[in-house]
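S.K.: heads up, no residue letters with this:
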C-alpha cells in the first residue's frame, strides 16, 4: 500500500521540474461563524516531543482567540522516532496534518490559511513537509502564510573543518544518529541522486523550494552564541560567523527587544583595534572566565567519557531500531507496532544526558576557514551540487554582489570583514538558493543561559530561559494572521 505522502513514485524530472505557480487562492464563502480558518502547525526537534513547543503554543493562544487560529503540535514523530530521517519524519507529519484538516472539516472549519513553525530539526522536517503538501495540491486550497524556523540547521551540523579532522568528526560523528545523522552531516545519498537530502531540499528547481516561495512571511531565528547543537552559520544560513569573539564587537539591538534581538540591518560594529583591551587585560578577563568554568570543566572531565560511552551504546541500539522502523514505515502506512521502539518515559532524564554528551562533543570542534581569496573546497565525503568551478565561484560571489528581487534577507555582515568558513560546495549552493528565496533573519543574543538552543523557544519554564520569552514576543509581533 502506498503512503499518502510518498515521493518514491515521483521521477527525478518531476522532483526538479520548473513548477508553475498556481493562481492566488480564490475567495470562497465564509465558514461557520466562530470557526477558525487558519491552521498553525508546530514541529519539534531531534529527540523532542510536543511539550518542547508548549510555550510557543501557549503564546499563540494568549495572543489569538480560538476563532482565529487552530494550533496543531505534531506528535507522530517524537522521541527516538526522529532518528529515522527527515524524509520519514516529514511523511509522518504530513499525514498528521492531512488527517487534522479532514477532522477540522468535519467539525465545521474551512481552513483557508496555513502556517508552519519548526524548531531545530523540526525546521528541516517542515521544509520537506511543505514540499509534500505542495505536491498534493493543498496550497491551491489554502494560502501558505507564515514559515518560521527556530535554531534549525539549514546547512546541516557538519563542523567547518578540513583535512583529517574533517574526516574524523564529520564522518564518524554522523554515524551516531542513524539516518538523521547521515543527513545532518551531509554524507547521505538521497534517492540515488548522488546528493545529500539537504542539498536536494535546497535545489532551486525542487518542489521544496517552490513550496517555500509560496509563503507570504518567511523568517528564521538564529542564536549567535551558546548554541551547542546548531551553531550560527547553519541556523542563520551564512558563510561567515562574525560572532566568534563578542569582545571585539559592539552589538546593536532592535528597540523594544533589548538586549536579545539584534538589528537585522546593522547588527554590530567592529571595535577598532586600538580600543580593544590590551594583552594583560584580556588575560585577566580570560582567567576570571576559566575560574568560573572550573567546576564545569572538572565535571566534564569525569562525566563526559561515561556519558559518551552511554551515548554510543544507545546510538547503536537506536540505529538498529531505526532501520527496522523505516522498513515498517515503507511497508505499513498505519505504523502498527511502532510503540515497542519508543524510549520509555522513565529514561527521559538519561536521554537528556545523552543529548548533552553529543552536544558537548559537537561544540568542542573549532571551526576552520578557507584560505584567503579562495571560496572553493573539495570534500570527497560530500556529494556536492552539479556546479562547475566557474559557476560555483559566481554563485558565492553573488551572495555579496547580487540580490534577488525576492530576497527578504539583508546582508547582515560585510563579507570582506570576516573569513569564509570551510563549508562544502553543496553548502555554498544551499546558501545561495535559500537566500534567493528570501528569509527575514532575526539574530538572537541569549547570554543568561549557556544552552541557548533550548532557551530560544523557552523549551522548559526555567529562569535561565527568560530571554527566550523576548524572542517569542518578537515572533508573535511579526506573525501574520
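M.R.: The structure has been received and is ready for your questions. Everything quoted here is computed from the prediction, not taken from an experiment.

S.K.: C-alpha from now on. contacts and neighbour counts both.
M.R.: Noted.

S.K.: In which helix or strand does residue 259 reside?
M.R.: Counting by DSSP states H and E, there is no helix or strand that carries residue 259.

S.K.: where's the residue most central in space within the chain relative to residue 391, distance?
M.R.: By C-alpha atoms, centre = their mean, the mean C-alpha position of the chain lies nearest to residue 152, the distance being 1.5 Å. According to C-alpha to C-alpha, to the nearest Å, residue 152 and residue 391 sit 28 Å apart.

S.K.: cool, and residue 260?
M.R.: Separation of residue 260 from residue 391 (C-alpha to C-alpha): 38 Å.

S.K.: The two - which one has more neighbours?
M.R.: Comparing residue 260 with residue 391 by other C-alpha atoms under 10 Å, the one with more neighbours is residue 260, at 23 against 11.

S.K.: who are the neighbours in contact with that one?
M.R.: Applying C-alpha atoms under 8 Å, 6 or more residues apart in numbering, we find residue 260 in contact with 253, 444, 445, 446, 467, 470, 471.

S.K.: Included below, for side-by-side comparison, is a second structure:
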C-alpha cells in the first residue's frame, strides 16, 4: 500500500528565492515532519523555485502558472516513489501569498482537488488588497513608479491592470466570491492571514490583514494596551485602548541629559550609517552624492528588469499553451457573459423571443460584475484618511467573509522594516530577524495535519 503524503508548498515573495523561507521550512520540518496525519499522511515540504528573482516581475498570474507546473511535477515525482499526495497546504509570503491565491485557482481548473484535500492556506505579510496609497510623498512616489518599473506585477499591485475581459484588475477578480480563485480558497479547512501590526513599510497592516482601519496607528499616543502570546511572541494575544488616554509626555529641559537622549534615533540606523568614527562622518558627508547615485542606479536597474519581463510575457502569451491558461479561459467566460448581459439589455422582454431556456441564476450572477466594470475600475479614489479605495473596501469585505478564516498579528517594534523579520528571512546577516521565530513556530504548530 502506498504512503499518503501531505504536501506543503512554500511560495516566496517579490525578488525572492527559496532561501528567504529557509527558516520557515526548517521550523515546519522540525516541529511537524515527524508527526503523521489522521490517516498516516507524511508531511513533505516544497519550497517553490520556478518563479524566483526577476521572474517575479511577470505578474501574479504567470507566477501562479509556474508554481502550478512545479507542484504538479513534484506530485509526479512523489507518485513515482510509490507514494500518493492526498492533502495540500499552501503558505505564501508577501507577493507569494497572491501567487498562492492564483495557484489554487489554476489547480482547481485542472481538477487537482478531485483527489487531493485542501487543508491549510496561510499567508504572511501579503498585500491582499494591493498596495495602499497613503497621503504621503513616499507613497505617492511608489504609486507612480511601481506600475512603471515593476512590469505586470507592479500594475497588479496597484490594481491599474485590466486583467479580465471586462477590464477588472486581477486582485478584484481574485476577491470575487463568484470566481474560481475565491471559491477554491473557501474550500480550505484552515485559512490564516499573518500580518505585521507595525513597521511593515513594504506591506502595511491594512493590506496584509485585509482591514480598512488601523488600530495601531499612533499606538504610543493612544496608549494602546497590547498583550503578547506567552508562547509565540511577537504574536499579539489581545489589544485594547486604555480606559483613559495617557497624558502627553513632558518635554525635557533644553540641553538636559533627557533632551540629548531624545535626539537619538529610537530605531537603529542602517548598518552602513553605524560605522565608527571617522568613517561615519565620511559617509554622512557623501550622502548628498550617494543618495542620488543610488536612486539613479536603482531606477535604471528596475527599468531594465521590467523591460526583460515584458519581453518574457510576450513570448509566454504567444505560446500555443496560452489558450489553455486560466487567464485566457476566464477572459473568454467573462466575454461570453458580458455579451449575454448586453443582449438581454437590448431586448428586455424575453417572453416575446423565440422559445429559449432562460439564463441560469448562477450565470447571471457571474455576469453581474462585468456589467458594472466601468464603475469598478474607475472607483479608485481614496476615501477617509487611510488611502483605502472603494474597490479595496469591496475586496476587504469579501475576504473577511471567507469560511474557516482567522488573522494573527505580529508586533515587531524598534526596527526600520518588519517585513523581512516576520519570516526570519536572513538570520545570519540580521540578528533581529530571529524575532520572527515566534511567528513561524505559531504557524507550524497550527497547521492542520
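M.R.: That came through, no problem. For clarity, every value in this text was computed on a predicted model and none was experimentally measured.

S.K.: Quick check: TM-score for this pair?
M.R.: Here the TM-score for the pair of chains, by TM-score structural alignment, normalised by the length of the second structure, is 0.75; 373 aligned residues with a C-alpha RMSD of 3.2 Å.

S.K.: Could you measure from the equivalent of residue 454 of the first structure over in the second structure over to residue 120 of the second structure?
M.R.: Under the alignment by TM-score structural alignment, residue 454 of the first structure pairs with residue 420 in the second structure. According to C-alpha to C-alpha, residue 420 of the second structure and residue 120 of the second structure sit 22 Å apart.

S.K.: and what of residue 58 of the second structure?
M.R.: Look at residue 58 of the second structure and residue 120 of the second structure: by C-alpha to C-alpha, they are 26 Å apart.

S.K.: mind checking how far the residue of the first structure positioned farthest from its centre is from residue 292 of the first structure?
M.R.: Here the centre of the first structure is the reference, and by C-alpha atoms, centre = their mean the most remote residue is residue 280, at 39.9 Å. Distance, residue 280 of the first structure to residue 292 of the first structure, by C-alpha to C-alpha: 19 Å.

S.K.: Also residue 98 of the first structure?
M.R.: Distance from residue 98 of the first structure to residue 292 of the first structure, by C-alpha to C-alpha: 51 Å.

S.K.: do residue 217 of the first structure as well
M.R.: Counting by C-alpha to C-alpha - residue 217 of the first structure and residue 292 of the first structure are separated by 42 Å.

S.K.: With residue 313 of the first structure instead?
M.R.: Residue 313 of the first structure is 32 Å from residue 292 of the first structure, where distance means C-alpha to C-alpha.

S.K.: Ignoring the adjacent residues along the chain, who's closest to the match of residue 454 of the first structure?
M.R.: Of all residues not flanking residue 420 of the second structure in the chain, residue 433 sits nearest, at 7.1 Å (C-alpha to C-alpha, 6 or more residues apart in numbering).

S.K.: Quick one: map that neighbour onto the first structure.
M.R.: Using TM-score structural alignment, residue 433 of the second structure sits opposite residue 465 in the first structure.

S.K.: Please apply the same query to residue 330 of the second structure.
M.R.: Per TM-score structural alignment, there is no equivalent position to residue 330 of the second structure in the first structure.

S.K.: Leaving out sequence neighbours, find the closest residue to residue 330 of the second structure.
M.R.: Spatial nearest neighbour of residue 330 of the second structure, chain neighbours left out: residue 164 (7.2 Å); criterion: C-alpha to C-alpha, 6+ apart.
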